[in-house]
Every structure is written in structure tokens, then in C-alpha cells.
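In: What follows is a predicted structure for the sequence shown.
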Amino acid sequence: MSTAATLAALALAGLPAARELRRTPRNARFRQQAPGRFAELSQGHTHYDWLGPERGAVMVCVHGLTTPSYVWLGLARHLVAMGFRVLVYDLYGRGYSDAPRGPQTPGFFTRQLEDLLAHEGLTDDLTLAGYSMGGAIAAHWGIANPDRLRRLILLAPAGMGHQVGPVARFCTEWPLTGDWLFHMAYPTQFARTARAAAHADSSVDDIAGLQMAELRRRGFLRSVLSSLRGTLRRDTEEAHRALHKARVPVAAIWGRDDTVIPLRAMGRLAEWNRDARHVVIDGAGHGLPWTHTEQVAEAIRDTWEGPTV
């Protein structure tokens, strides 16, 4: 290979790193821009906030692969009206939380959740709500803490069949080459999906702009790829069978038109936990927490009839 070709190859290989350096670092100055609060936990700073009455029954909300805690803000207003005290937080590598390196496995995320609960002094039982990948995280936390889990609410939960595009599938399966391709190609795919959200009804203001902001933050892409490999490649059968055995009440809310977590996933959960209750929202896709907020709130209200204090 000629010197020119070698230099060109090195420059091409270094493009993802060069792009990453141009993104906003997650440092103290970055955190000063954030609403809410921060906890310095064992794996890094975690951004979180409380919504609702101090004496309300606690509901902890875990978001999905690419949408930080703001995804819950529209729905949280309804949960607060039901009497819940709602805790929302950003998973590592999303929103305003740090983006520590390392495999983002279910254990990685459940440790973050356990650290945050300990930081906030939450030792009593609670309701856990998980959206998309957050549903898988919530289920894994639940099998380690069935006595603390009052009930589990799942919104389009992952772990029963997750649809990803061909680029993401290739990148998940192939290290090195997959890393390079993901950092170069995924932002375009992500931006296209985010812009499409701008035309949908939303209970979260400027959700498209909030999603696009993730692409400008250092560690986001690396974290998403690590989660695809470490968490979303695994199914949650063992967790849900254990939750059923422990008699933890589970309700799942699905979007009939969801193409990310197809409705057939409902059948797998029903097989693993025959006591789980299901609600299907017509016309809803994968963004149901912010596009069909009132219907989701109604499903939670009808299924659980509010918090039990």
C-alpha cells in the first residue's frame, strides 16, 4: 500500500473519533445546563428529578434506548394526578448523565438504579415503570428485588423481540468494523427518525429537538451500541418467569402499530407470565408514552385503579 493510501486509510479509520471529539463533553459545565438534580453514584453522575407530592406512592420510571427521562414528562403529569410521586432519571450515556465506558448489560443498568434508590433513601416497596429497553431493565431489577416491587408497568417492553435495521444489526454483531460503521451511519438514521417525530402529536414539547440534541453529546453513540450488544440482544424470559413465580403484578401496554417492538411480543410475554395483564392502544407506534399519553395514562389507571398507599 502506498504512503498516500495508508494515510487515507488511517484518516478514514479515525473519522469516528474525530467526530466524537467535536461533541459536547459531559463535564461540570455541561451539568450546569440541566434541570433537575444530580447524584454522584458508583459508575458516574446520574441526572434525575422528582415530580409530584412528597407523600405519594413512589413510581420509578426507566426510559428506553435513545430517549432520556424527558420521555416521561407528559405522562408524569397524569401519574402525579393519580397520586404518585414520580422519580425519573437518565440512563448512563443519555440525557445529562455521565457516559462511563464498559459493557452496558442489564447488571450495569440495574446497578445504576440500585445506586440511585440508595442515594434517595428508598428502601420501601415501589412501582416500577419501564419503557422499551427500560422494560428489560425494570424486569431484571425486579427479579433481584421481588419483595420491594409493588407492581411492574411495561410500555412496549424490550426483551421479547426487538426490531433493528440492517445497519444496526450488522454493527451489533461485528466488533471494530461494526463500531466504525455505527458511528458513521447511525446518526443519519437516528436523525431521520427524530425528525419524523416532529410531525406527530406529542405531550413532550419539541421532542424532535430534544432527540437531536443527543447526537451532539459525547458518549451517546458508544452507549447506544453498547446497549444493543449488552442488553437488547438478550431476551427477558428468565426474568419474567421469575416475576410470575414471585407473583409480582405485571401490566404491559402495547402500541398496535409499533414496528420496533411488534405486537407479537405480547404473545411471548403472555407465554412467560400468564398472569400479566395487557392493554393494546390502537393507532399507537413505539412512541406511545408521548404520542398517546392520555390513552397510556387511562390504561394505567384502569389496570391498577391508582396507587395503593
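Out: Now that the structure is in, tell me what you want to look at. Numbering: from 1, shown residues only.

In: From now on I want contacts and neighbour counts done on CA atoms only, so please keep to that.
Out: Fine.

In: Roughly how far does the residue nearest to the spatial centre of the chain sit from residue 249?
Out: Most central in the chain under CA atoms, centre = their mean is residue 64, positioned 1.6 Å from the mean C-alpha point. Separation of residue 64 from residue 249 (CA to CA, to the nearest Å): 21 Å.

In: coming back round to it: next up, the contacts around the residue nearest to the centre of the chain.
Out: Counting by CA atoms under 8 Å, 6 or more residues apart in numbering, residue 64 touches 130-135.

In: how about it, secondary structure?
Out: coil (DSSP: H, G, I helix; E, B strand; the rest coil).

In: What are the boundaries of the strands in the stretch 201-309 of the chain?
Out: For the stretch 201-309 of the chain, the strands defined by DSSP state E, counting those that start in this stretch occupy 250-255, 277-281.

In: Go through these and name the closest to residue 185.
Out: Residue 185 lies closest to strand 250-255 among the strands of the stretch 201-309 of the chain, at 27.7 Å (CA to CA).

In: and the angle for that closest one with strand 277-281?
Out: 20 degrees (axes from the mean of the first three to the mean of the last three CA atoms, to 10 degrees).

In: before we go on, here's another structure to hold up against the first:
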Amino acid sequence: MPELPLVLLHAYPLDARMWNPLRESLAARTRLITPDQRGLGRTPLPPTNREPSLDDAAADVVAMLDKLGLDRVVLGGCSMGGYVTMAVLRRAPERVGALVFIDTRAAADTQQARAERLAVADRAESEGIEGWLADDMLPKLLSEHARSTRPELVATVRELIESQQPSGVAWALRAMAARPDSTEALRDVDVPALVIVGEQDSLTPPALAGDLADALPRARLVVIPGAGHLTPLETPQQVGDAVLDWLE
């Protein structure tokens, strides 16, 4: 694995800056690539008449690999980035030499979760996101301990959320709501895989991370004590160590 670049895809509703706390340690070990996904960060939302789909986000990743001349990579992501990784596996499994899944799940949304995503997408389009989306997301993204003791981390995550375009937020929500269950597809993925989850992750808890690891034939599961959903931001040292140990 050392010769394969590491591509990490960010979570919703953030951008590639979420990897900054890990960037120095990972980049010292391997070539690190952290793109913004469509409609988020510095990547515009392409004009299209198609319904939002993570298949299009996966096509963006494959096109990026083509542009960079990369045949195979270690591909991974956090939360939505994990969902896009699964979409890449469905589209171009030959491009993936190993996998890193962080605070994500293989299962599709429940009917209730899908409805909630679509309602938030509609609100983002009609009202914008300022003043409410960060307040809604922060309790889900960070552990209670981090929210109460690390105001600088809370401010960082808030700034990342509030800097996004409402149209990109809405697109991502609708694309995630439409994603299929990937559990059975993962059973055929015979490459090394690392699954990381925060012990206090309420969105994709350790039980779901365990299901994801169980579906993968060659997976290692790492649970980060005390951490919430955004382990790369909340516990970057532990996440970085887990990735580097696994790469070795």
C-alpha cells in the first residue's frame, strides 16, 4: 500500500479543510489528495437536469484520478465521503486498492431519515443556511464533551458549515437520501480496509461501523474512545495514528 496515493473525501456539510489537522502527518507518509466535493468548498455545483445522485460525485472522483494519471489509490472518506467511496466502488472498483471508512455506514437511509434530509434540503434552498444549519448539526457532529470544553473546535466546525453554498448543501442532502444500501456490494470487495468510528458517534454509531467492517472481507475496525462523529477534527492524533499504523 505505501506506493498508492491516499484520497480522502470529506463529510457533509463541510469541505476538504476538515482534513487539515491530519494533513501534515499523513502527507509525510504518503501522497495525500483531499478534493472538495461538488457544490461544497471551492468546487462548484455543475448545471444539470438530473436528480442528485452520489453516482455523479463518484464520477467526479474517477475523473480526478484520470486527470492526475492515477490508476489505483487508497480511497476513503468520512460520513458522506464514505458514501461516495462506496459509489466509486460500484462504478470503478478497479481504481481502488484499499479503503478507509471513517464514521460512515453501509446501510441506506431509513424512510424517516430520508424525509428529514429532504426537508433540510428544501429549507436550505428557500432560506439559506445561515443561523440554523450549524446549530442543528453541531450536536450531531461533535461529542458533548468536545462541545462543552473545546470552543475553538466548535468555532472551526461552525465556520466550515456556514461557509458552504446552500445549493451545494441541498444537492448533497438529496444525493445522500437517494443512495442505495451498499452492504451486499461490499462483501465482494477483496481489498484491505480500515473502519474508524468515534465511540460517541450518534449518527453512525459503533454498531453500524461494526456492520460495515463485518461486510468487508479484509477489514480492521478501530473505535476512538470518547469521540463523536467528526473524529478527524475531534481526535486527529488518534485517527492519524490509526491510518498510519494500518498503512504500515
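Out: In hand now; what should we look at? Here the structure is a predicted model, which is why all the values come from computation and not from measurement.

In: Any chance you could compute the TM-score here?
Out: Comparison of the two superposed chains (TM-score structural alignment, normalised by the length of the second structure) gives a TM-score of 0.81, and 237 aligned residues with a CA RMSD of 3.1 Å.

In: Tell me the residue in the second structure aligned with the residue nearest to the centre of the first structure.
Out: Under the alignment (TM-score structural alignment), residue 64 of the first structure pairs with residue 11 of the second structure.

In: Residue 287 of the first structure too?
Out: Alignment note (TM-score structural alignment): residue 287 of the first structure maps to residue 230 of the second structure.

In: Contact partners for the nearest residue to residue 231 of the second structure once chain neighbours are set aside?
Out: Distance criterion CA to CA, 6 or more residues apart in numbering; nearest residue to residue 231 of the second structure, sequence neighbours excluded, is residue 198 at 6.0 Å. Shown in contact with residue 198 of the second structure (CA under 8 Å, 6+ apart): 103, 205-206, 223-231.

In: How much space separates residue 198 of the second structure from residue 39 of the second structure?
Out: For residue 198 of the second structure, the distance to residue 39 of the second structure equals 27 Å [CA to CA].

In: can you check residue 96 of the second structure too?
Out: 24 Å.

In: just to revisit the earlier point, show me the one of the strands of the stretch 201-309 of the first structure that comes nearest residue 76 of the first structure.
Out: strand 250-255 (15.8 Å).

In: re the thing from before, residue in the first structure paired with the residue nearest to residue 231 of the second structure?
Out: Checking TM-score structural alignment: residue 198 of the second structure goes with residue 255.

In: what do you get for residue 20 of the second structure?
Out: In the first structure, the residue equivalent to residue 20 of the second structure is residue 73, according to TM-score structural alignment.

In: now residue 57 of the second structure
Out: Using TM-score structural alignment, residue 57 of the second structure lines up with residue 109 in the first structure.

In: so its match touches residue 135, yeah?
Out: No - under the criterion of CA atoms under 8 Å, residue 109 of the first structure makes no contact with residue 135, lying 11.5 Å away.

In: quick one, which of these two is more surrounded?
Out: Neighbour tally, residue 109 of the first structure and residue 135, criterion other CA atoms under 10 Å: the higher count belongs to residue 135, 27 against 24.

In: in the first structure, which spans are helices?
Out: Assigned by DSSP state H, the first structure shows helices spanning 3-13, 15-21, 28-32, 73-81, 106-119, 133-144, 166-173, 177-197, 207-214, 220-230, 237-245, 265-272, 288-291, 293-304.

In: which residues are contacting the second one?
Out: Identification of contacts with helix 15-21 of the first structure by CA under 8 Å, 6+ apart yields 180, 183-184, 218-219.

In: at 10 Å what do you get?
Out: Helix 15-21 of the first structure is touched from outside by 11-12, 179-184, 215-222, with contacts defined as CA atoms under 10 Å, 6 or more residues apart in numbering.

In: what's the span of stretch 84-102 of the second structure from first residue to last?
Out: For stretch 84-102 of the second structure, the first-to-last residue distance is 12 Å (CA to CA).

In: And stretch 145-154 of the first structure, by the same measure?
Out: Distance between the boundary residues of stretch 145-154 of the first structure (CA to CA) amounts to 17 Å.

In: What is the aligned counterpart of residue 127 of the first structure in the second structure?
Out: Aligned by TM-score structural alignment, residue 127 of the first structure pairs with residue 74 of the second structure.

In: What does residue 161 of the second structure correspond to in the first structure?
Out: Residue 161 of the second structure maps onto residue 211 in the first structure, by TM-score structural alignment.

In: That match contacts residue 69, correct?
Out: No - with contact defined as CA atoms under 10 Å, residue 211 of the first structure does not count as touching residue 69 (11.2 Å).

In: Give the residues shared as contacts by those two.
Out: Contacts common to residue 211 of the first structure and residue 69, judged by CA under 10 Å, 6+ apart, are residue 95.

In: Residue 202 of the second structure: what's it in contact with?
Out: If a contact means CA under 10 Å, 6+ apart, then residue 202 of the second structure has 103, 139-143, 228-229 as its contacts.

In: In the first structure, which of the residues you listed still touch?
Out: Counting by both residues aligned by TM-score structural alignment, their matches' CA atoms under 10 Å, the contacts of residue 202 of the second structure that remain in contact in the first structure are 228-229.

In: and which of the contacts of residue 202 of the second structure is nearest to residue 210 of the second structure?
Out: The closest of the contacts of residue 202 of the second structure, once distances to residue 210 of the second structure are taken by CA to CA, is residue 103, at 10.8 Å.

In: Trace that closest one over to the first structure, please.
Out: Aligned counterpart of residue 103 of the second structure in the first structure: residue 156 (TM-score structural alignment).

In: What is the burial count for its match?
Out: Neighbour number of residue 156 of the first structure under other CA under 10 Å is 32.

In: With residue 81 of the second structure instead?
Out: That count, for residue 81 of the second structure with other CA under 10 Å as the rule, works out to 25.

In: What sits closest to it if chain neighbours are left out?
Out: residue 9 (4.4 Å).

In: isn't the one you found right up against residue 33?
Out: Yes - contact criterion CA under 10 Å: residue 9 of the second structure and residue 33 qualify, at 8.7 Å.
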